[in-house]
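>>> task: produce atomic coordinates for the following.
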Amino acid sequence: MSDAALEALAADAYVYGSPIVRGLSMVGTFVERGMGGGLPPTPFNRFVHAREPATPRTELPSANSDTLYSFAQLDLSGGPVLLHVPDSRGSYFVLQFVDAWTNNFAYLGRRSTGTAEQAWLITPPHWHGTASEDVQVIVSPTTVATIVGRYVCDGPADLPRVLDLQRRLTLAPLEPGGVYAGLPEADPGVPAELRFLERLRLWMAAFPPAEPDLAYQQRFAPLGLLDTGTSPYLGPEPGWVAALAKGLAAGEERVEAVTGPAEDRPAGEWAVSLHLFDYNLDHFGPGTVASRDWRTADRRAAYLTRAAAARTGLWGNHAYEATYATTHDDAGGRPLTGARSYTLRLDSPPPVDAFWSVTVYDLPGRRLTENPIGRYSIGDRTPGLAYGKDGSVTLVLQHERPTDPVETANWLPTPAGEFRPIVRMYQPRAAVLDGSYRLPPLEPR
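Predicted coordinates for the structure are as follows:
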């Protein structure tokens, strides 16, 4: 195969494989090193809980501060696990299940299964056992998967309630004593330029995708991705390494190109990610919507969408659970920066059945930043939020504290430099999902 053909194939492999590499690398981080913001290293099949909403100490990009996170990395190679979900008494929560390929394959919670106490058995693929009558079953498409829990927290006074729910959210093996495989580890002798491919090779084999994707993977044989046993990337020929590295860089550029704003987008328009997570075409467990409206029609196109989602919103929800909107510039088309002040006037607040919020993140890290009032999001649950007589609400986004008391009540502090806002709408209504509700642009002042 010519160098040009190798480069093109490696670029396709990056688009196809970057989600599993990103996702399982994050799984490994949770298990081996932990995350910032009070999330210590935690073994498989055990929950780790944030004890406060996301802050600048939280390392997860674009983390939300509306809810307290609960994470569990599942290893089902040793058998199924039992999940106990406590009664939240009507309060919003969601437990989102994500497989190794970043497919959202099940949701439990207020929207999907209600808020009463629940018991579930989570099984590996092709499990042939029998569950007891008092539990419901979720089949994981891969033996390693992730549970992302989000429990709404309405400020410090509400924190004890949420911490108690987290304490009673538990996992236990169906049959103790199982042997667990964990994540295969890459050979340390593989050169840095090819470690992505080595991880992809190992994890593709350990966590097979759906049958149609297995067929697609066959085209990557010339890259060594289907090799078993000893790594093909040990002691490789320099020209081969150069071609593969160049192709991987091209694939990364392809993904980056689709994560930015469209060139023909009107100034200040919000990009609403209604279908960013519709790449799951094969696995529809409890709480998922399997209709055509929520599935990408073209499987090849779904690979690029999946890569973009893993790049910008790893482990994000389908829009029917929570809809996210973001913008990169103001009404005049200028990049958003803390050097300016902006208003966001909502003539009518977002139509939701749970709640909505606005959060800002610095760039390029997409992290929360410190501010003098410790406010990292603003929305319908913000104490003292000032509404107009007509029901509208005008939010003020700027770095410095406003002098007007009403503006201070509606102030969302921004980073000093460039930033990106995200509007989150939990349990969005039809007007959000059909696109008829539109957010206005940020107006510079």
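
>>> going forward, measure contacts between C-alpha atoms and count neighbours the same way
OK.

>>> which parts of the stretch 151-300 of the chain are strands?
Using DSSP state E, counting those that start in this stretch, the strands of the stretch 151-300 of the chain run over residues 170-173, 271-272.

>>> nearest to Gly333, out of the ones you listed?
Judged by Cα to Cα, the one of these that comes nearest to Gly333 is strand 271-272, at 14.0 Å.

>>> which secondary structure elements does the closest one sit against?
Strand 271-272 makes packing contacts with strand 322-326 when contacts are defined by 3 or more Cα pairs under 8 Å, 6 or more residues apart in numbering; DSSP states H and E.

>>> and after the strand it packs on, which helix or strand comes next?
strand 342-346 (DSSP states H and E).

>>> chain center to that following strand, what's the gap?
Between the mean C-alpha point of strand 342-346 and the mean C-alpha point of its chain there is a distance of 27 Å (Cα atoms, centre = their mean, to the nearest Å).

>>> give the other helices and strands that the helix or strand just after it contacts.
Tracing the chain C-terminally past strand 342-346 and defining elements by DSSP H and E, one meets strand 356-362 next. Helices and strands in packing contact with strand 356-362 are listed as strand 377-379, strand 419-426; criterion 3+ Cα pairs under 8 Å, 6+ apart.

>>> another for comparison:
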Amino acid sequence: MKITRRRFLNAAMASIITLTFITGCAVKNDAIVQAEKNENNAPGIAETKAIAEEGFIYGLPIVMNYAVMYAFSVDKNSSQYKAPFNVIDNLHRVFTYKDTAIISPNSDTPYSSLWLDLRTEPIVLSVPAVEKERYFSVMLCDGNTYNYGYIGSRATGNEPGDYLVVGPDWKGETPAGIKKVFRSGTQFSLVAYRTQLFNPDDMLNVEKVQAGYKVQPLSAYLHQPAPPAAPTINFPPIDKELVKKNFFQYLDFALQFAPGTPEEAEIRSKLARIGIGAGKKFNFEELDLEHMLEVGLGMKAGEAKIEAIIAAGGKDQHGWRVGGLAGGNAAYFSGNWLARAGLAKAGIYANDPAEAMYPLAKVDANGAPLDGSKHNYTLTFAAGQFPPVNAFWSVTLYDGKSQLLIKNPINRYLINSPMLPNMKLNKDGSLTMYIQKDSPGAAKASNWLPAPNDTFYLLLRLYWPKTEAPSILPPGEGTWQPPGIVKVK
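Here you go, the predicted structure:
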């Protein structure tokens, strides 16, 4: 049967799961058509697809970050709302299955979170003295998802101090009393505090440390009048369906608060050729059918590349991918948009390798997918071969589909080194964890990590990994490797 071009296009569009059902023809507000009018070398259909693909890869971390910021500090009706900009929120508990704004969330350390608005003036962050035995970390992450600085046990020590965070355009002088200045690459920035919890009874001590985290504008720190307030922003509401329809419109919005760097010049120039960029308003639903198809196919191709780099990231060590999940600053990524997108999709806001390493296991030691509906598993650390860290380590289990923590009958989402005194070691001093959906019995319950009746994956976190042998560093090349996950039935 002969298939017309229009019928072919409609059929192809129906296969793009990230986009909604489309009808209609050309629209005069087509952003790509408007961009073509201003270009001497307007992109053809194939090039439009290629630009959309690269743009999706480039923009995914930026849009994901905006989604988290919107949920945490803009939408007061969000179940994930924490606090307004420049106000710290101290969470007096660890993350559970009810926390859904961030994928692969850390459930080791009670979080304190802070979203900075640096448009008006810099912000001073103050930390208290923290006892030497307790690990804490303050990670500074900009709207590009670059980690541009650290305060804490590893980076600055456990002594008290005042630190200045400035926006990309700030040109002032460092005030007296400030230990260090950190420059964000964007006007809005996340500050993520991690404070070690030794056990449930330790929560009051964590709260005392959290109470010492202080935030104030530079003018208040200097006892000077505050500068005029920044203009009010009409933040576009965000949800998963809106992102599917208008991904690039959200990217347009976020880019206006992120001054371009030399390494971004090429990709931003390409995006401008199809009507995407800071201050623009790319509306997918106003594209003509042919442009819809090419942009949609480009986004789909970009998504496939991101999934592929996640799957192939790092080195295979007994079924664990080691070295594939690592955060860093702009210089670390050096314009590698695919690596940045893969990290964001696998676990946004990951630490630098020096701060934490994240071996990821989606398969057992034989390469078979982890599936709690079919099998039980064990993970055994040999005596004297626990993860080598200066702080602590943990093994956390996540749902294979949602990438979130899983509701379970004992409210246990991980096993970590602070739990060792209450766990049972084998006669030879090794530690075996029982990873399965049903209880392994009273004798093994202390070592049970509940799994879902479905696929899952494990994330091994090594906080402040040791640099001397045995070590997991450098990433993927270290002398210590995680043991394989064994299927027992």
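
>>> tm score of chain vs chain?
The TM-score (TM-score structural alignment, normalised by the length of the first structure) is 0.88; 425 aligned residues with a Cα RMSD of 2.7 Å.

>>> hang on, the earlier thing: for Ala157 of the first structure, find the nearest of the strands of the stretch 151-300 of the first structure.
The closest approach between Ala157 of the first structure and any of these, judged by Cα to Cα, belongs to strand 170-173 at 23.9 Å.

>>> superposed on the second structure, what's the mean shift for the closest one?
In the superposition against the second structure, strand 170-173 of the first structure averages 1.3 Å from its aligned positions (mean Cα distance after the TM-score superposition for the first structure).

>>> matching residues in the second structure for that strand?
The counterpart of strand 170-173 of the first structure in the second structure, counting by TM-score structural alignment, spans residues 214-217.

>>> buried ones in that stretch?
215-217 (16 or more other Cα atoms under 10 Å).

>>> could you dump those to a markdown table with distance to Asp202 of the second structure?
Rendered in a markdown table, the data for these read as follows (distance: Cα to Cα, whole Å):
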| residue | distance to Asp202 of the second structure |
| --- | --- |
| Val215 | 24 |
| Gln216 | 28 |
| Pro217 | 31 |
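
>>> and the helices in the second structure, which stretches?
In chain order, the second structure shows helices spanning 5-14, 31-37, 45-69, 203-211, 218-221, 240-255, 265-272, 289-312, 330-333, 337-347, with DSSP state H as the criterion.

>>> looking at those helices, which is nearest to Tyr463 of the second structure?
helix 337-347 (15.6 Å).

>>> tell me, stretch 320-333 of the first structure lands on which residues of the second structure?
Stretch 320-333 of the first structure corresponds to residues 354-367 in the second structure, going by TM-score structural alignment.

>>> tell me which residues of that stretch come out buried.
Buried residues in stretch 354-367 of the second structure, defined by neighbour count with 16+ other Cα under 10 Å: 354-365.

>>> next: stretch 79-91 of the first structure.
For stretch 79-91 of the first structure, the buried set under the neighbour-count rule, 16+ other Cα under 10 Å, comprises 79-88.

>>> which of those residues fall in strands?
81-85 (DSSP state E).

>>> quick one: distance of stretch 282-294 of the second structure to the chain centre.
For stretch 282-294 of the second structure - counting by Cα atoms, centre = their mean - the centre lies 29 Å from the chain centre.

>>> what of stretch 384-398 of the first structure?
Using Cα atoms, centre = their mean, the offset of stretch 384-398 of the first structure from its chain centre is 29 Å.
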